[in-house]
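S.K.: Let's see this in three dimensions:
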Amino acid sequence: MTELARKLDALRRAALRDGVGAVRLRGLDWTSWVGCGGSAAVLLAAETGVADVLVSADGAWVLTDEIERARLQAEELPPGLEMFAARWWDRGAADAFADRIRGAGALASDRPRPGERPLPPEVVALRRSLGPEELERYRALGRDAAAAVSDVLRAARPDWTGFQLAGAAAGALWSRGVAPALVLAGDARRLLLYRHPTPTSDRLGDRAMLVVCARRHGLYANLTRFVYFRDPTAEEARRGADVTRIEAAALDASRPGATLGAVLDALVAAYAAAGYAGEEARHHQGGTCGYLSRDAVAVPGSTVPLEAGGAVAWNPSLPGAKVEDTFVIGADGLENLTVDPRWPVERIAGRARPLPLVR
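M.R.: Okay, the predicted model is just below:
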């Protein structure tokens, strides 16, 4: 059975019940999932794209317009999805088609409009474990994202601005066919002040932080790296080591059957044990990922389960220190997707974790 056939079968079994006649997937996360890595994205900042996917008991269609039809069919979509393409100005044609397909049943959607139903929890759970084809796409994305970040930080200079660093990162990602969904560039002054240092015209100075959320085939690889243009001070080295030990608590707790709430509890305890009680409140600590940079952020008491084949990205932080990679949870441990063998590492709790690049 093909990837598309497996997904359509699972979607129908989970959603087409209790009076639901069809499912309309609108978000880029869901259309890329059901489309086996195909992308309906044009505007990078949008949550929805230029096509929806409509699934009924006996058919599956891509709803788009004549502007996009040929390109999507030739370059993005797997065989097995039919096309419904309206003229670009006929905004109601796709709605009317969906109404005909659902018949007397209700319409369920990931982004429901008035009169529509939300996706049932059983459908949401379908994305928590990635299939073999998805994992291969994810591994390739992780390698390319890590290599792009390494190349940029090896070329960076102290007199670059945050805009230049972010622009170089975006260019390095695009050159590998990867969309820069998020790029943060923290200069020496601002990375101490802000956990989300968006790029500015400030010069980097004697160190910098680069954070990317890299998207390809609908999947997101998340990673954070530091470059120093001098030797780290003893305090900087201590905080960097502390934050990786805090992260180790989350990675150790990221096992099939655990919940996001339980992993967050482990992180909170690790912050306190390291002498930073309450520091977790200054920034979210990460969570599950895949077809979003974070499918679910870990919050206190969360019962969202972790499953084998699911992905996580934790990002504990301290002033001037942060660590982040994207991992897949396996039955026998974690696989780090965002690895570049050229990057300096140290062993923390049995895992290779990134050090700052000192130049």
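S.K.: From now on I want contacts and neighbour counts done on CA atoms only, so please keep to that.
M.R.: OK.
S.K.: buried sites along whatever helix or strand Glu134 lives in?
M.R.: Following DSSP states H and E, one finds Glu134 within helix 132-155. Buried residues in helix 132-155, counted by 16 or more other C-alpha atoms under 10 Å: 134-135, 137-139, 141-153.
S.K.: Outside of it itself, list whatever touches it.
M.R.: 3, 36-37, 165, 168-169, 172-173, 176, 178, 210, 214-217, 219-221, 223, 225-227, 326, 337-340, 342-343, 357, 359 (C-alpha atoms under 8 Å, 6 or more residues apart in numbering).
S.K.: Try it again at 6 Å.
M.R.: With contacts defined as C-alpha atoms under 6 Å, 6 or more residues apart in numbering, helix 132-155 is touched by Ala169, Ala172, Leu173, Ala221, Leu337, Thr338, Val339, Asp340.
S.K.: For the comparison step, fold the sequence that follows:
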Amino acid sequence: MNRLEEVQVKLQRVRHLIEQRQLSGLLLKTQPNFSWLTAGGLNSVGIATELGVTSILVTPDGLYLIANTIEAPRAMKEEGLGELGFTLLTFDWYENRELQLVREIVGDGSVGCDVAVSGLLHIADDVAKLRYELTEGEVDRYLFLGTKVSTAIENTLMEVKPGDSEAEVIGRLCAELWKDRIDAVGYQSAADERAYLYRHPIPTMRRVDKYLMLCINARYKGLVTSITRLVHFGQPASELLRQFRHNLEIECAMIAKTRVGRPMREPLLTAIEMYEQLGYAGEWKLHHQGGAMGYYARDIRVTPTTQDLVGKNQAFCWNPSISGTKTEDAFIATPDGPKMITGPVVYPAVTVESNGFEFKRPGMLVL
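M.R.: Have a look, this model is predicted:
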């Protein structure tokens, strides 16, 4: 599937939604939805916002890029939107004519939007569901991203030394990712006791003594994956190794239980039972356990009452944690079982069997 074919598949989904909701058009303004519909295009300049600097308008028979005079030339040329069939609607940078241009195309009809805009119908949840089933091209991009991220985080941790700060380790990891135009959209780094104290340990200048947990959400052409790895200097305590193994077993059980057509809550309910059976009752309440992902780090944070079903070729990442340990690798739920996105590359591998599947998982690196 080439890029144009992928865009056409997605336009069919969008136009079906337009027909279902009896709309005259759909306006997409967020960075994730731009990347999704354009099969990997980027409309971001600033990173501290969900909104893109250009918008897409889809009608039953039209496809438009709405951009000011600053963004229009690059978007049409470097993002290849002309070749993908987009018609450019442009305005001067010192004006705000986006909605006027929309109305010139669709008239007084109802228009949906992926963000709240006065006069438009906010249907972000409906749009999100269009993204869930990955195309062939998206699967290929995800596997590329997963290999690069797995390699980058493990190579970075292989080079960590006691005395390095949490922040500088993150900096080295980001530098590795940027070699492939992969950007970090979230990161955590926890040295020693911080790994036990906080579930979201944003990086500080705390220096590593014996133990480091490193996590990152990394984005490539809009798709986001998550990963966590651990390194210990010197032989870890047997209790820590036992806990880490239990953490892996919980995650593998969750992956194995993520079956197409089944409720997303089933893997979580399985995990809750295992937490209790293994002696960690209540730990699951200290942090969300993950869920569906794609153009966001988590499209759905699954809870015990989530009603959504696992979709075909939908990406997931579970992240069970016990105070001091966390395991986290991403995968795609397929009719034949899980296809791993991330996994061990240079780290020691651990084999875990769960519900008829054999998983090759990263162990804890000991230096």
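S.K.: Give me the TM-score for this pair.
M.R.: Remark: TM-score between the superposed chains equals 0.96 [TM-score structural alignment, normalised by the length of structure 1]; 358 aligned residues with a C-alpha RMSD of 1.5 Å.
S.K.: sorry, back to before: how far apart are the helix holding Glu134 of structure 1 and its match in structure 2?
M.R.: For helix 132-155 of structure 1, the mean deviation from structure 2 after alignment is 0.9 Å (mean C-alpha distance after the TM-score superposition for structure 1).
S.K.: State the span of structure 2 onto which that helix is aligned.
M.R.: Alignment of helix 132-155 of structure 1 against structure 2: residues 136-159, by TM-score structural alignment.
S.K.: Tell me where the stretch 251-367 of structure 2 has strands.
M.R.: 290-293, 300-301, 314-318, 321-322, 325-326, 329-334, 337-340, 349-354, 357-362, 365-366 (DSSP state E, counting those that start in this stretch).
S.K.: Let me have the ones you listed in a markdown table, extended by mean neighbour count and distance to Lys257 of structure 2.
M.R.: Below are the strands of the stretch 251-367 of structure 2 laid out as a markdown table (neighbours: other C-alpha atoms under 10 Å; distance: least, C-alpha to C-alpha, whole Å):
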| stretch | mean neighbour count | distance to Lys257 of structure 2 |
| --- | --- | --- |
| strand 290-293 | 24 | 12 |
| strand 300-301 | 17 | 16 |
| strand 314-318 | 28 | 11 |
| strand 321-322 | 24 | 18 |
| strand 325-326 | 24 | 19 |
| strand 329-334 | 25 | 10 |
| strand 337-340 | 20 | 9 |
| strand 349-354 | 14 | 9 |
| strand 357-362 | 18 | 10 |
| strand 365-366 | 18 | 27 |
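S.K.: Export those as TSV, with columns for distance to Thr59 of structure 2.
M.R.: Formatted as TSV, those follow (distance: least, C-alpha to C-alpha, whole Å):
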stretch	distance to Thr59 of structure 2
strand 290-293	27
strand 300-301	28
strand 314-318	27
strand 321-322	45
strand 325-326	45
strand 329-334	31
strand 337-340	35
strand 349-354	47
strand 357-362	45
strand 365-366	52
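S.K.: Minimum distance to Gly119 of structure 2: which of those has it?
M.R.: Ranking those by proximity to Gly119 of structure 2 (C-alpha to C-alpha) places strand 300-301 first, at 27.6 Å.
S.K.: what span of structure 1 lines up against the closest one?
M.R.: The aligned range for strand 300-301 of structure 2 in structure 1 is 296-297, by TM-score structural alignment.
S.K.: and that stretch, how far from structure 2 on average?
M.R.: Using mean C-alpha distance after the TM-score superposition for structure 1, the mean distance for stretch 296-297 of structure 1 is 0.5 Å.
S.K.: distance of the aligned partner of Gly330 of structure 1 in structure 2 from Gln289 of structure 2?
M.R.: Correspondence of Gly330 of structure 1 to structure 2, assessed by TM-score structural alignment: Thr334. For Thr334 of structure 2, the distance to Gln289 of structure 2 (C-alpha to C-alpha, to the nearest Å) stands at 21 Å.
S.K.: Is Trp89 of structure 2 in a helix, a strand, or coil?
M.R.: Actually, residue 89 of structure 2 is Leu rather than Trp. strand (DSSP: H, G, I helix; E, B strand; the rest coil).
S.K.: who touches it in this structure?
M.R.: Residues counted as contacts of Leu89 of structure 2 (C-alpha under 6 Å, 6+ apart) are Leu65, Ile66.
S.K.: With that, I have no additional questions.
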